[in-house]
Structure formats: C-alpha cells, structure tokens
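Colleague: have a look at this prediction, sequence included:
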Amino acid sequence: MEEEYIKLIFGLKLKQIRTDKNLSLFGLSKLSGLSKSYLNEIEKGKKYPKPDKIAILSEKLDIPYDHMVSLKLDKNLAPIGEILQSKILKEIPLEVFGIKESTLIEIVANAPAKVNAFISTIIEIAQYYNFSKESFYLASLRSYQEANNNYFDDLEASVLAFSKAYQVDLNKPITSKELEEILVEEFNYTIHDNELDKHKSLDNLRSVFIPKNKTLLLASEVDDAQRTFIYAKELAYNYLKLEDRLYTFSWIKFENFDQVLNNFYASYFAGALILPKALITKKLQAIFEKKTFDASLFLKTMECFNASPESFYQRLTNILPKEFNIQNLFFLRFTHKAGSEKYHLKKELHLSHQHSPRANETNEHYCRRWVSLNVLKEISSNNKEHVFDMQISNYPSDNMKYLLLTSATKDPFRENHYRSISIGLLINKQLLKKLQFAENKKIISKDVAVTCERCAIKNCKERKAPPVFLDKIEKNNKIENVVAELNKRFS
C-alpha cells in the first residue's frame, strides 16, 4: 500500500480506539505523555509514530501492539480500508477534476464514520445495480465531459497543428487513404484488412492494434467512414503521445481510468479532424438561420463529411455549446434488435444538467413516444439505410420541452440490429433566439415521460406497462391524508 494510506489507516484506528474509550485528545496526551499536537497529526494521517511511541500507545490503551499496526480495520471502517487497498484513488486522475488526493484523505480522517457510511452506501448501490468498474470509469468520464461542456480547446488546437504539419486540407472531406498514408509513412504501421474475419469470436470488433510491431487489423465490414475514424484515432494516439491505451475498437475492458480518458481524447481528436470546427460551424449556421427546419439541408450537411451519423451527432455536442452558446442539451444512443420489444440505452451525455431522458437500470420500459425509439421501429421494418426524424418532446412532470433530432442506421456488425443517435436541445428563450424554427408548429409535439412505470399520461396507447410507481405514491398519499385526518379528529 501507499505510505500515506498506511498512515491514514493507523490514524483512523487510533482515533476509533480513543473514542471507544471516551478519551479526548487532551486525555490521551496526558495518559501517554505524547503531545496533543503530535497525536492530532497521527490521527489525521499526516504522521506515523515510531515503534517506541506505538508501544507506549499500545500499553496505555491496553490494545495489542500487533492490532495497532495491522492494516485490517473493523467492520465500521472496513469499506474505507477496501477503497484504500483497491488503489481506486490512484486509478482515477483526481487532478483532472481539480481534486487533490490529500484533500480526500483529510476528509476521511476528519469524519471517518460519515465518510464510511457514504462509501458503504455507494458500494451497496453499485452492487444492487451490478455497477461494474468499467461503468464507474465511464460515469467518471461523463462527469469530466459535462464539467467542461464537452469542449476541449487543447485538442482542437492539436488538430489544427496536426493538419498543418501533415498538410491535411480541413476544407474538404478527409479520406481513409490520406490518413492511412500518414500512419504507414510516418508512424510505420502495417495494416491488414481481413485477418479479423478468420476469427468468429471477434465478429463485433472493428479493429485490433498489435503494439509490438505496430500492426493494425481491420474487419472487412468497415466502410470508409469507419475506417477513417479508426485511422484518425490511431493518429491521435501517436501524435498526442497517449501511451496507456486500448488496443481494440470497440473496447473489451478497461484496466484503469487513464485508458478510458485517453480513449476519449483519441476519439475527440478523430472527430475534430474529420468534422473540423470552422467548417461544420459554417454549415450549421446556414441551417439555423432558416425560419423553418430544412431536413434535406441537415442531411446534406451530414453527408458532406466522411463520418458516420453517430460521429456527426457527437461532434454537435462539442460545437453547439461552444460556437452557438446552446448549453442545455443531451446525447443518446439506443440499440435495438428487429422484432424485439427491448431498447437499450448504451451511451448518454447531459449538458449542462441531468435532463429527463436518461439511462434506466431497473428494467423499466422506456417511453414509446420517444422519437429515438420510433425511428428504430421504422428502420427495423424496412430496408432503408438511414431514417431521420425530429420531434418536440414535452415532459409535463418537469415542465420542460426539448427539440429532438434523431437518426437511425443499421448495425453493420450485427445482423438485424439497429441503433439510433439523438441530440435533444432544451427549448428556452436562448434556444429560440438561435433556432427560429424550434417553435414552428409543423414540428410534431408529444407529451412524453421517462418510463411507462413512472408516467402520468392518461390513456396512452403506446404504454407498455402500468404506472406502478405513481400508483404506489398515490396510495401512500391517501394513507397519509387519512392518518392526518384521524390525528386531527382524536387530538
């Protein structure tokens, strides 16, 4: 264990023993002959006593020496010990969030019982919802993105510097061929196109990178847009010198948070390279200036970049807050199997607060009035490559409305599977100043909820489950009212 953790554990144990014996710091100082300030430093985890001092404390407190120096904590402090011994604080770069590890340690030392209760609660919730280490890392990454409005100026600048250094023209669509040339000539890559097809267990992977000899294996199903994105990510890893990285796309597992963060940096770089800020901003401006939404122009704009719809929508989450001051938005990616009634929310991002449509881990039924689900239902029943739709979603329970833009496409790696990508913009005065078409009455508007189980909409034909949670709340309210009436009558 880290030395500072060992100090903290000893301090926590000493403080607990002292408290259990109803001793103040002053009392322990008088009993042991050690200064009050010295004991205070020990309990805060700032100092570790020498063996002779531990022997004095052991004798005066009537606690075995071995128990004093053991790293084992009793059940009241065990969760804190588990956190420290797991090294999870070392795996998460706290400095990214502007937090010093020493600050967290001091908080633990000052209020161990309360911090322990909090940690125990988090662990219990995580176990209840089967919250994995990868889920924790991804949640941390989302928080980091949201804290920065999902815009990173240093990465945008790196893309401009890269394009200048390698003479990549950002005013025209970037092809996989020109990025492949840079990978091969400048970074000594060897690329194989069909090796992954020989292994059925790898049918969901688009690429595998072999670091020893810089060999990149690609699945034959990847189209040019996907290939371009993969190449752009590889260039990012090399150009940004991101050493701790993932070697498969899509990822299989994360070993630590640095891999999660570097994977995000590489993806951001790739998106900014393929969809340059200046060019996409100019094209979006032309769409936003119109009084009515021009769907054909929006789709034409999407198609003028060598990028997938998902990359395009994700890039909007960078551009809209920064260039158009549209701060309140969310991004969702759903997956769906044809013929199934299940819809899985695989990715989400919320700026600048937690909006109503969000991931649900309790097997409830997402609202079937969402346009994100309707486009999946539509594309799974026909042979179209791309289905686009838009909707104004009104959440009566939150008194909020969102303008939703949604695209659905086939999953090229899974037969009969589809995915939808959505971006939702909170309709407020600020948005209406930027997008005049947002209040156009021709856009379909629907009252929606998050899940059927929590929906108060009456006579909903799309409902897949009764509003059991609302029924429970209503029943409890009736009980409370009757109890209050009885209390009033018999008081």
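Modeller: Right, received. Where do you want to start?
Colleague: okay, CA-based contacts and neighbour counts for the rest of this
Modeller: Noted.
Colleague: got a list of what the nearest residue to G11 once chain neighbours are set aside touches?
Modeller: Nearest residue to G11 in three dimensions, chain neighbours excluded: E43, at 3.7 Å (Cα to Cα, 6 or more residues apart in numbering). When the contact criterion is Cα atoms under 8 Å, 6 or more residues apart in numbering, the partners of E43 are L8, F10, G11, L12, L14, K15, A109.
Colleague: here comes the other one, which I'd like you to weigh against the first:
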Amino acid sequence: MTTDREKVRLIFGLKIKQLRNDLGLSTYDLADRTGLSPSYLNEIEKGKKYPKTEKIFALAKALNSSYDTLVSLQVSKSLEPVVELLNSNILTELPLDLFGIEPGYFLEVMASAPAKLSAFINTLIEIGRNYDLSVEQFYFSALRTYQAMHNNYFEELEKQADTFLTDYPLPELPGQYASWLIRVLNEVYGCTVEFYDETTQPALMSLRSVYLPEQQKLLVNRELSTEQQVFTLSREVGYHWLGLTIRPLESSVLEARSFDEVLHNFQASYFARCILIPRQQLLDKLRIMVQQPDWDNERMLQMLAQFTVTPEMFLLRVTNLLSGDFGLNNLFFLRFNQLLNGRFIMAKELHLSKLHTPHGIARDEHYCRRQMSVTILNELRQLQESGQWDGQPICRAQRISFVTNNTTYFVFSIAKSSPPTPDNSSINIGFPIDETLLEKIPFIGDPKLPTVQVGETCERCPIADCTVRAAPPTVLAHQQRTKTIQATIEQLRAVSASPGK
C-alpha cells in the first residue's frame, strides 16, 4: 500500500531525476556537485529516501532549481499522469511487491512515457468495468498469477506446518480433530469457538464462519460437514500461527478491503491443508498411485477417505505435491458449481505453466456438456433426485480432445454437494497429454478410459452432431463470417492488383 509519505518521496525522487536528465547530468555528476554519494542519490530517485533540509538546498542549487520547487507537490506537465496515478490509489490495488516490482520502479518506467502508460492503465481499468469485474475479482486474478509463478507450491508454508505439527501433533483419530483445534485456539491464542444455526444467526447461514476480532471469537456454521468444520478451524489456527492480522472476517470474501486480505486468506488456507494432509503421508500414497498401469475411481476415493478433508482441499493439496515434489507443474485445477436451476459456473481456476483449455473466458456462455467436469455433476444430480445417492463423493476420469485446437488432456473429477448451499461442485485436475507425461503416469494411457471430443463452450463449438448442446454456436458463426469477409476482401485486392486491371 502506498502511503501519503511514500507518495511524497516518490514524487520528489521523480522530480530530481527529471531535472538531472534535463541538465544532462549522470548520478556521479550530481554527486560531485552536491557532495552526496551516488548510492544515496539513487535511493532518493527511487523514492526510498527523503533528504534532510540542507541536502535539499544542495540539490536545488546543483539542479538550477529552488528549495520550494523541489518540495512542492506541483510537477511538470510531463509528470502529471504519474501524480494522477498515485492519487488514484491504483498502486494500492496493484500488489506490485508480490511480483518483485517496486512502486518507485513502476513510476520510473511510467515517467519515461507517462501519457502512453497512463492511457494503457486506464484502458485496463475501463475493460474491467465494462466486463463488470469487481475489485475482489482483480485481487483473485493477481493471486492466481502469484500461485502460478510459484507452481502453487510454497516451501515456507510447508515448513511452518511441519513445525506446528511437531509442537501440536495431529490426533490419531479423525473424530478428535475438531476438539484438538478448538483447544489450540482457546489455550494458545485465547480464541473461543461458538457454533451457530438457523435459530441463533439466521442471517449468517450462507457463510461457513465469521471471526469477531474484538471478542477473539470464531463463529462456525453448525450445518457444515465435519470436514468443512475441521478446515474452518484449521484455517483459523493458520491465521494465528502465521501472525496474519490483516484478513477477511467472513469465510467467503464478501468485500475485500485490500489484496493482503486475499493473500493472507490463501496462506492460512494453504497452511490448513498442510496440517490436515501432512506432506509425507500424501507423498507416499501418490508415489504408489502414479505407478499404477490403470486408472481406478475407487482408488482415488479411498485415498481421499484417509483424510478428514473435502474433495476440494484434497485435490488442491494434490496439486501442491504433484508440482513441488513430482515436477508435474503443467496442469490446471478447476471447480465447477451446478446451481439448482441447472446452470454451470466455473467458480475457481488455476493454471500452471500456461493458460490451459478450458478457462474462464466466457462467463455468460455454456460450458461443454461433454466435459467430465460437467457430466459428473449431471450424474450426481440424477442420483440425488432419484434417491440413489449415498452422500459420498463420486469420482470419474476421461481423456478429452478439444476440437478447436487439437489439444488432449487427462482429467479426473470428484463431485460432491457443497453445504451450506444447495449447489453441487466438481473438483477437477487436468494434464495435457504428451510422451513425458505418459512415461511418468502410466495409467493416463489406460485403454479403458474414454476419450471424448469436446468444445470449450457451446457458443464456440464446431461439433455439428452434438446431442447435448445447450446453445447454438453463435460465437463460432460470427468468427467464421468475419473470416469469410476478410478472405473476400483479400481476393478483391489481389484481382485489382493483377496486370491489366
């Protein structure tokens, strides 16, 4: 976050650099004129240091300026877009430091072409507004980029979890997890836990939990499954253990006040998965699984059942270790929700190494009904409506081949209900298939696995004989019309350029 004091330093530094460049002086030339060291001047120009009064007078004299001009927040016309950017709080919303970018460097780049870069940034903001992107969605996009940069594996958080489990060992019986976590919260951090329901807190029933910092109290929805309650308590331990005081108070981020809230929520959640699914325990099981010659849905569900966690927690943890310990970082993670009205929503996505297909490019379009992530939800809904569902997650796998770009993926999905909402969710991990992957994970070549041609959305799909299409290929038709027009224009130009025409 850029404070008022930091803004003053940044503007002062940019003014010094601009005046120095106008005079054709190097940093060493200015150092000779002022008696200040080149490194100190460099810190000033980057907005990291603000000199004392006598040094400002020395700088003013060396730069043929005045003390008042230097300390004033008034800037030259070329720097006005930079100041406008600072005052707009965009730098507050951009987590530049997370990506190794100092605000001073960002503004230094902007100062070299302020009007163009300012217009570019404002264009991005306008695009976000036109597509109704909230600040929270922007923050989550930044978080996904951060996760992808680190292949969704964070060694420091892994070590923090190992240390915690050394001090507070995981109980042998899963039924003791909740009481163990409540005891840690109460005895170590003075945090009390209170469960609520429809009669005590009806307005909070759509949430899983709420933290009240003034009372050091965590309110937990009694309607949650055992696994959801345990995760909620584990994440609360994570906030305290990691010292994360800037945090959302609700289980679902209703209105993020800063990127730090989103980041710290992710870090506490990652920590929670680490203590509930210890690295070595899962690694041992994954090493056995990846060597199997065939795929088995029950094998995956049995592995899940050994941990007191939801399918989403489990598969997110699997992505951590597949990337961090197996080097399989060319994958995607998706969560689809199916609402009661039958609509499918891509609620969460994470792409490592590159942007994979499918991805959330078309929030108002209909995702392909042939993809496992969607077909498994239809299957689950049918089981529920017929009274045949036993309440346990279901697992399926397939190879999908996208007709639009000829890429083929192995995807496995776990579907389950999502209390306290009436929706169902499918949690999916996919890998683009190549020879290297087939060597590392033999079961991906299992001939019993179905291979299905799919599109990304119905609106973009060229499969003419699809029997489960939910909408006509309107986007594809528009693209084809545009190509036809362009091809016709090129032909007309070629004719007009021919000799004798």
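Modeller: It's in. Given the structure is predicted, the values throughout are model-derived calculations rather than measurements.
Colleague: circling back to that earlier point, in ChimeraX, how would I select the buried members of the contacts of E43 of the first structure?
Modeller: Command for ChimeraX that selects the buried part of the contacts of E43 of the first structure, burial taken from 16 or more other Cα atoms under 10 Å:
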select :8,10,11,12,14,15,109
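Colleague: from the contacts of E43 of the first structure, which is closest to E195 of the first structure?
Modeller: L8 (51.4 Å; Cα to Cα).
Colleague: got the contact list for that closest one?
Modeller: By Cα under 8 Å, 6+ apart, the neighbours of L8 of the first structure are E43, K44, G45, K46, I105, A109.
Colleague: residue boundaries of the strands in the stretch 251-400 of the first structure?
Modeller: Here the stretch 251-400 of the first structure has its strands, by DSSP state E, counting those that start in this stretch, at 329-337, 343-351, 386-395, 400-410.
Colleague: okay if I get those strands as a markdown table plus mean neighbour count and distance to S163 of the first structure?
Modeller: As requested, those are exported to a markdown table (neighbours: other Cα atoms under 10 Å; distance: least, Cα to Cα, whole Å):
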| stretch | mean neighbour count | distance to S163 of the first structure |
| --- | --- | --- |
| strand 329-337 | 22 | 28 |
| strand 343-351 | 19 | 28 |
| strand 386-395 | 20 | 31 |
| strand 400-410 | 22 | 30 |
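Colleague: can you tell which of those strands is closest to A456 of the first structure?
Modeller: Closest among these, using Cα to Cα: strand 386-395, at 10.3 Å.
Colleague: what's the angle between the closest one and strand 400-410?
Modeller: Here strand 386-395 of the first structure runs at an angle of 160 degrees relative to strand 400-410 (axes from the mean of the first three to the mean of the last three Cα atoms, to 10 degrees).
Colleague: which ones among the contacts of E43 of the first structure lie within helices?
Modeller: L8, F10, G11, L12, L14, K15, A109 (DSSP state H).
Colleague: N64 of the second structure: neighbour count?
Modeller: Neighbour count for N64 of the second structure, taken as other Cα atoms under 10 Å: 10.
Colleague: correction: the previous question concerned K46 of the second structure.
Modeller: There are 24 residues near K46 of the second structure, going by other Cα under 10 Å.
Colleague: list the contacts of it.
Modeller: Here K46 of the second structure is in contact with L10, G13, L14, G104, Y105, E108 (criterion: Cα under 8 Å, 6+ apart).
Colleague: okay if I get the residues you listed as JSON lines plus distance to G327 of the second structure?
Modeller: Formatted as JSON lines, the contacts of K46 of the second structure follow (distance: Cα to Cα, whole Å):
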{"residue": "L10", "distance to G327 of the second structure": "41"}
{"residue": "G13", "distance to G327 of the second structure": "44"}
{"residue": "L14", "distance to G327 of the second structure": "43"}
{"residue": "G104", "distance to G327 of the second structure": "35"}
{"residue": "Y105", "distance to G327 of the second structure": "33"}
{"residue": "E108", "distance to G327 of the second structure": "37"}
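Colleague: in the second structure, what range does the longest helix along the first structure match?
Modeller: Scanning the first structure for the longest helix, with DSSP H as the assignment, gives helix 468-490. Mapped onto the second structure using TM-score structural alignment, helix 468-490 of the first structure covers residues 474-496.
Colleague: likewise for stretch 232-244 of the first structure?
Modeller: Counting by TM-score structural alignment, stretch 232-244 of the first structure sits on residues 234-246 of the second structure.
Colleague: excluding covalently adjacent residues, which one is nearest to the aligned residue in the second structure for R419 of the first structure?
Modeller: Aligned against the second structure by TM-score structural alignment, R419 of the first structure finds its counterpart in S425. In this structure, S425 of the second structure finds its nearest non-sequential neighbour in N337, 4.4 Å apart by Cα to Cα, 6+ apart.
Colleague: how about S308 of the first structure?
Modeller: A225 is the one closest to S308 of the first structure (Cα to Cα, 6+ apart), at 6.1 Å.
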